[in-house]
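Engineer: here you go, sequence then predicted model.
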Amino acid sequence: MPSEQWTHPEPGDGPAAVAAQPSPEQVIAGLRATSEGGAELTQLLTPEGERVPSPQFDKYVEDVDAEALRGLYRDMVLVRRADREANAMQRQGQLGIWVPLLGQEAAQVGSGRALKPNDMAFPSYREHGVAYARGVDMKDLLGIFRCTDHSGWDYKAHGFHPYCIVIGNQVLNAAGYAMGQKFEGKVGDDDGEATICYFGDGATSQGDVHEGFVWAAVYDAPLVFFCQNNQWAISEPTERQSRLPLYQRARGYGFPGIRVDGNDVLACLAVSRWALDECRHGNGPVLIEAFTYRMDAHTTTDDPSRYRLSDELEEWKLKDPIERVRAFLARGGYADQAFFDSVQADADAFAADLREYTFNMPEPPPERIFSNVYAEGNPVLDAQREEFLSYLDGFVSAGEH
């Protein structure tokens, strides 16, 4: 049996490899398949900014003209600039922690812009670009990392759920929400609703993710599982977690999986539109593996130099998601230097506004922690609030004497 049978098993290709007894060649092929994009990688813009035609997905970006592509470029530049500013503010003690998205702008902006107003997105803790695409004020994100807020936005109005810190837990929440959409008859045509759930490659080793796969598959839930495979689950590479490419796991649950170039904003937009369309018409769920790279630390408490080589980072810098769009726009004459300069100026102003807000962010009153715990009043919670405030008042009284 050829070694590729282990990494690319197809019906009719012969007996599948026995998981308990793979040959050394099969193991090596499996590990290699998790670290390379492979022939099945969907790509519409190369790292050099050249357009790649796709008979399957071109129709999903027919409306993306030069103006729209300039808009996607601007989105990514602003999101990256905000990310870099927040990273710096954490180093200055203004934020307790920050979770960088550097290198993953295309995956987030492309998929985020594919959503319709009635769709719902369930993020983990790194989806700042999706939040931006859904109209969430990025100032509302900063309170989470300054430890003054959980989420300051109206998640129903924006179709963007609060951040989830527990690895993989948002997948169960998303599965339940998508099942509700199915039960309420909100799928079946062009006006149907869909849900998208974001998680990283590391989360695919969590039981919650697989439970979400099972429930979504059983109930044909309109749910797009969007895995941002940034190659590193904190300090462990993807090949330590899966012998198969992650998108192929969908086959075991009975729904389609696809691998897209996560550094290609146009491909991410097209593939996400296709997957969401499948779901809103009742053909879900779908798994998307956005093959990208985390060009910064897992969080600001992490030191990636301890577990990965600088050569790897330099290789991925050549695949930068922003630079390939810039190259395409410049080569085609769709944007000039004045445009790029104006976008950078807008990004700097955007970051300065976030910085000004963060440095002057008001401290919430102590009773804030009791707000919005329940939809209606609760006598037990009310009693706890009064006891807590009375306790704090005791310190004030003691200081007066």
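Structural biologist: Perfect, I can see it now.

Engineer: only C-alpha atoms from now on, for both contacts and neighbour counts.
Structural biologist: OK.

Engineer: how about the helices in the stretch 51-200 of the chain?
Structural biologist: Applying DSSP state H, counting those that start in this stretch to the stretch 51-200 of the chain gives helices spanning 66-91, 105-114, 128-133, 138-146, 155-158, 169-183.

Engineer: count the neighbours of residue 28 for me.
Structural biologist: Using other Cα atoms under 10 Å, residue 28 is surrounded by 17 other residues.

Engineer: that one sits in which helix or strand?
Structural biologist: Here residue 28, judged by DSSP states H and E, is contained in helix 24-35.

Engineer: tell me what the following helix or strand past that helix is packed against?
Structural biologist: As assigned by DSSP H and E, the chain's next helix or strand after helix 24-35 is strand 41-42. With contacts taken as 3 or more Cα pairs under 8 Å, 6 or more residues apart in numbering; DSSP states H and E, strand 41-42 sits against strand 257-261.

Engineer: next one for the comparison:
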Amino acid sequence: MTVQELPGAASYRPTPPPAWKPRTDPAPLLPDPEPYRVLGTDAVDGFAPELLRRLYAELVRGRRYNAQATALTKQGRLAVYPSSTGQEACEVAAALALEDRDWLFPSYRDTLAAVARGLDPVQALTLLRGDWHTGYDPREHRVAPLSTPLATQLPHAVGLAHAARLKGDDVVALAMVGDGGTSEGDFHEALNFAAVWQAPVVFLVQNNGFAISVPLAKQTAAPSLAHKAVGYGMPGRLVDGNDAPAVHQVLSEAVARARRGGGPTLVEAVTYRIDAHTNADDATRYRGDGEVEAWRNHDPIRLLEHELTERGLLDEDGVRRAGEDAETMAARLRERMNADAPLDPMDLFAHVYAEQTAQLREQAAQLRAELDAEGDA
């Protein structure tokens, strides 16, 4: 028997009980209909020239870092490298929007964000080299390990932010994820917990168009990824991910909101992955050269350089110095990466648990016996 066949079905109305009311007014949570922009608008006047020049220098340095790391994969010095070329504005802005006491939770593509936050460039690549589990001390730098599984770093960021608030620590966590990661269950769990707990965390989704070869249209039917925030009860912000000042402003505002107890924010930065997914990917199989070229004309470095030059905040000497600084960084990176790192196979067991389990001790003893036997031979 269906509802329509029940007695009194004519008066049946599928409406909520009278006591129902929205938990949150959705209107203030909705993102703007178009990505927020600063470059080319009067909003640039509100930025300190020193910040704009620093953003530019970091973008140039980041572009060179991506190119050098990609070259290292071809030389066999890196096993794999997920380039963030074209996405440098998101990477740099994420790092500069945080205070020293805050935490950054990067994905595998966000090595540049970690470097812009102050992490040693070689240490940022150690995981991708296959030498160590992480390659750096997360507590020292307040940068969580680069997360290769999609979106698993997001619940970790929420947990840290929630714990910090319970302890009374003035700490904000900023978690970075790609558009493909928004299709994972961890994304839902993280945003749901963050909103319910009002945790001081900011989620930055770098919408670069593809989850490897899968375009965004095959991942979601939402108006934008920023709209997903409304369903969890947090604000959604949509920003031009190639406009460095705009990304910095939106993230800074979200961080400040979280710090003063306003809860989480979901920021979608619309950008584009110029290079292939990794050096193991053939991007020509799922996108055309025309699409890539169109995004090259919306390059974050060119956009910011043009704006600063037009406003008299950057001259040829400033461009040259930024390029030279980037080349110096790349040369040092090459030199250090071309040196064979001293490797101890026993390090495999050193940083798995604070106290080794019986199984790990057994495995370590077995490996030690095999190494000793090879040494005797």
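Structural biologist: Nice, I can see it. This structure is a prediction, so every number in the text was calculated from the model and none was measured.

Engineer: quick one: TM-score?
Structural biologist: The TM-score (TM-score structural alignment, normalised by the length of the second structure) is 0.88; 349 aligned residues with a Cα RMSD of 1.9 Å.

Engineer: follow-up on the earlier one: out of the helices of the stretch 51-200 of the first structure, deepest packed?
Structural biologist: helix 105-114 (a mean of 28; mean count of other Cα atoms under 10 Å).

Engineer: returning to that earlier point: packing partners of the helix holding residue 28 of the first structure?
Structural biologist: Using 3+ Cα pairs under 8 Å, 6+ apart, helix 24-35 of the first structure is in contact with helix 4-7.

Engineer: for the first structure, which segments count as strands?
Structural biologist: Under the criterion DSSP state E, the first structure contains strands at 41-42, 120-122, 195-200, 223-229, 232-233, 236-237, 257-261, 286-291.

Engineer: in the second structure, what residues pair with the first one?
Structural biologist: Mapped onto the second structure using TM-score structural alignment, strand 41-42 of the first structure spans residues 35-36.

Engineer: what are the contacting residues of that stretch?
Structural biologist: For stretch 35-36 of the second structure, contacts defined as Cα atoms under 8 Å, 6 or more residues apart in numbering pick out 238, 239, 240, 246, 269, 270.

Engineer: nearest to residue 97 of the second structure, of those residues?
Structural biologist: Closest to residue 97 of the second structure out of the contacts of stretch 35-36 of the second structure is residue 246 (11.4 Å), distances taken as Cα to Cα.

Engineer: if we can go back for a sec, what's in contact with the helix holding residue 28 of the first structure?
Structural biologist: The contact list for helix 24-35 of the first structure, computed with Cα under 8 Å, 6+ apart, reads 3-7, 231, 238-239, 242-246.

Engineer: and of the residues you listed, the nearest to residue 304 of the first structure?
Structural biologist: For those, the minimum distance to residue 304 of the first structure (Cα to Cα) is 12.1 Å, reached by residue 231.

Engineer: the closest one pairs with which position in the second structure?
Structural biologist: Match for residue 231 of the first structure (TM-score structural alignment): residue 209.

Engineer: re earlier: could the helices of the stretch 51-200 of the first structure go into CSV alongside distance to residue 35 of the first structure?
Structural biologist: Formatted as CSV, the helices of the stretch 51-200 of the first structure follow (distance: least, Cα to Cα, whole Å):
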stretch, distance to residue 35 of the first structure
helix 66-91, 25
helix 105-114, 18
helix 128-133, 24
helix 138-146, 31
helix 155-158, 35
helix 169-183, 24
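
Engineer: which one, of those, ends up nearest to residue 387 of the first structure?
Structural biologist: With Cα to Cα as the criterion, residue 387 of the first structure lies closest to helix 138-146 of the helices of the stretch 51-200 of the first structure, at 26.0 Å.

Engineer: counting neighbours, what do you get for the residue mapped onto residue 100 of the second structure from the first structure?
Structural biologist: In the first structure, the residue matched to residue 100 of the second structure (TM-score structural alignment) is residue 117. Other residues near residue 117 of the first structure come to 12 when the count uses other Cα under 10 Å.

Engineer: show the contacting residues for residue 117 of the first structure.
Structural biologist: 158, 159.

Engineer: and the gap between it and residue 50 of the first structure?
Structural biologist: 31 Å (Cα to Cα, to the nearest Å).

Engineer: kindly report the same for residue 73 of the first structure.
Structural biologist: For residue 73 of the first structure relative to residue 50 of the first structure (Cα to Cα), the value is 15 Å.

Engineer: which residues are in contact with residue 343 of the second structure?
Structural biologist: Counting by Cα under 8 Å, 6+ apart, residue 343 of the second structure has contacts residue 131.

Engineer: what residue in the first structure is paired with it?
Structural biologist: Counting by TM-score structural alignment, residue 343 of the second structure lines up with residue 364 in the first structure.

Engineer: what's the answer for residue 304 of the second structure, then?
Structural biologist: Here residue 304 of the second structure is matched to residue 325 in the first structure, going by TM-score structural alignment.

Engineer: so what's the residue count around that match?
Structural biologist: When counting by other Cα under 10 Å, one arrives at 28 neighbours for residue 325 of the first structure.

Engineer: unless I'm mixing things up, it is touching residue 73, no?
Structural biologist: Yes: contact criterion Cα atoms under 8 Å: residue 325 of the first structure and residue 73 qualify, at 6.5 Å.

Engineer: circling back to that earlier point, ok, the match of residue 231 of the first structure - how many residues close by?
Structural biologist: Residues lying near residue 209 of the second structure (other Cα under 10 Å) number 18.

Engineer: same question, residue 147 of the first structure
Structural biologist: 12.

Engineer: for it, give me its contacts.
Structural biologist: 95, 96.

Engineer: quick check: it vs residue 97 of the first structure, distance?
Structural biologist: Applying Cα to Cα to residue 147 of the first structure and residue 97 of the first structure gives a distance of 9 Å.

Engineer: for residue 247 of the first structure, same thing?
Structural biologist: From residue 247 of the first structure to residue 97 of the first structure the distance is 31 Å (Cα to Cα).

Engineer: do the same with residue 90 of the first structure
Structural biologist: 6 Å.

Engineer: got it, and residue 176 of the first structure?
Structural biologist: 30 Å.

Engineer: pretty sure residue 127 of the second structure contacts residue 147?
Structural biologist: No: taking contacts as Cα under 8 Å, residue 127 of the second structure lies outside contact range of residue 147: 10.0 Å.

Engineer: which residue in the second structure lines up with residue 316 of the first structure?
Structural biologist: Checking TM-score structural alignment: residue 316 of the first structure goes with residue 295.

Engineer: what does residue 98 of the first structure give?
Structural biologist: Using TM-score structural alignment, residue 98 of the first structure sits opposite residue 81 in the second structure.

Engineer: count of neighbours near residue 342 of the first structure?
Structural biologist: Neighbour count for residue 342 of the first structure, taken as other Cα under 10 Å: 12.
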